[in-house]
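In: Using only what follows, build the 3D model:
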Amino acid sequence: MDRNDSPQGPEANPPTGLPAVGRALWHLRAGNWRKAHEIVQDDPGPAAAWIHAHLHRQEGDEANAAYWYRRAGQPVCREPLEAEWRALAGELAPSLLKP
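Out: Sure, this is the predicted structure:
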């Protein structure tokens, strides 16, 4: 994984109007680890903490990930990263789409 990569072209930015957690999920899926981490770094909410945990799992830092899972009130995930991303998106997306 290259944490410096960012998407290019017309899809290089998330849709306007997304809250911070939504933007972090978007960047996470787009492969922009650094931007997703930047967004959740100072967000005290449990959703951001869960994304933060997932990001540290991606980089192989299990101890740091465990800390963020505790902050999120989530069990430490042992599923494949893709399965966890789907769980994150499935759980968080409905709240992001509310007007």
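In: For the rest of this, base every contact and every neighbour count on C-alpha atoms.
Out: Noted.
In: neighbours of Trp68, just the number please.
Out: The number of residues packed around Trp68, counting by other C-alpha atoms under 10 Å, is 24.
In: Please tell me how far it sits from Pro94.
Out: 22 Å (C-alpha to C-alpha, to the nearest Å).
In: how about this one, so we can line them up?
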Amino acid sequence: MAEALKTAIDKLKAGDWDGAHAVVQDDPSADAAWIHAHLHRIEGDLANAAYWYRRAGRPVATSGLDEEREAIARELG
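Out: Predicted structure coming up:
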């Protein structure tokens, strides 16, 4: 599963928001929820992002988008 989530991050880094979203959409894991939250934060849907942060068991991010994306990538390994 971690490989799929790494793929989502790679797609996001390449500018493929829809592709990244498709990867995490049906994944019930907390890591996928964190990426999902990040994606909705990017699009400016902060209420939806907050929902996904809760699903991930994480506080709403206050760092920059690039910083958060790198933090996600680091945690995924």
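In: Let me see the TM-score of these two.
Out: Their TM-score after superposition, calculated using TM-score structural alignment, normalised by the length of the second structure, is reported as 0.93; 76 aligned residues with a C-alpha RMSD of 1.0 Å.
In: Tell me which residues touch the residue nearest to the spatial centre of the first structure, please.
Out: Against the mean C-alpha coordinate of the first structure, by C-alpha atoms, centre = their mean, the closest residue is Ile51 at 3.4 Å. Taking C-alpha atoms under 8 Å, 6 or more residues apart in numbering as the criterion, Ile51 of the first structure is in contact with 24-25, 40, 88.
In: That one in helix, strand or coil?
Out: For Ile51 of the first structure, the reduced secondary structure class is helix; criterion used: DSSP: H, G, I helix; E, B strand; the rest coil.
In: So what does it match up with in the second structure?
Out: For Ile51 of the first structure, the aligned position in the second structure is occupied by Ile35, per TM-score structural alignment.
In: thinking again about what came up before, for the contacts of Ile51 of the first structure, which two are the farthest from each other?
Out: The most widely separated members of the contacts of Ile51 of the first structure are Val40 and Leu88, with 13.8 Å between them, by C-alpha to C-alpha.
In: Neighbour count: these two, which is higher?
Out: Under the criterion of other C-alpha under 10 Å, the comparison of Val40 of the first structure against Leu88 puts Val40 first, with 23 against 16.
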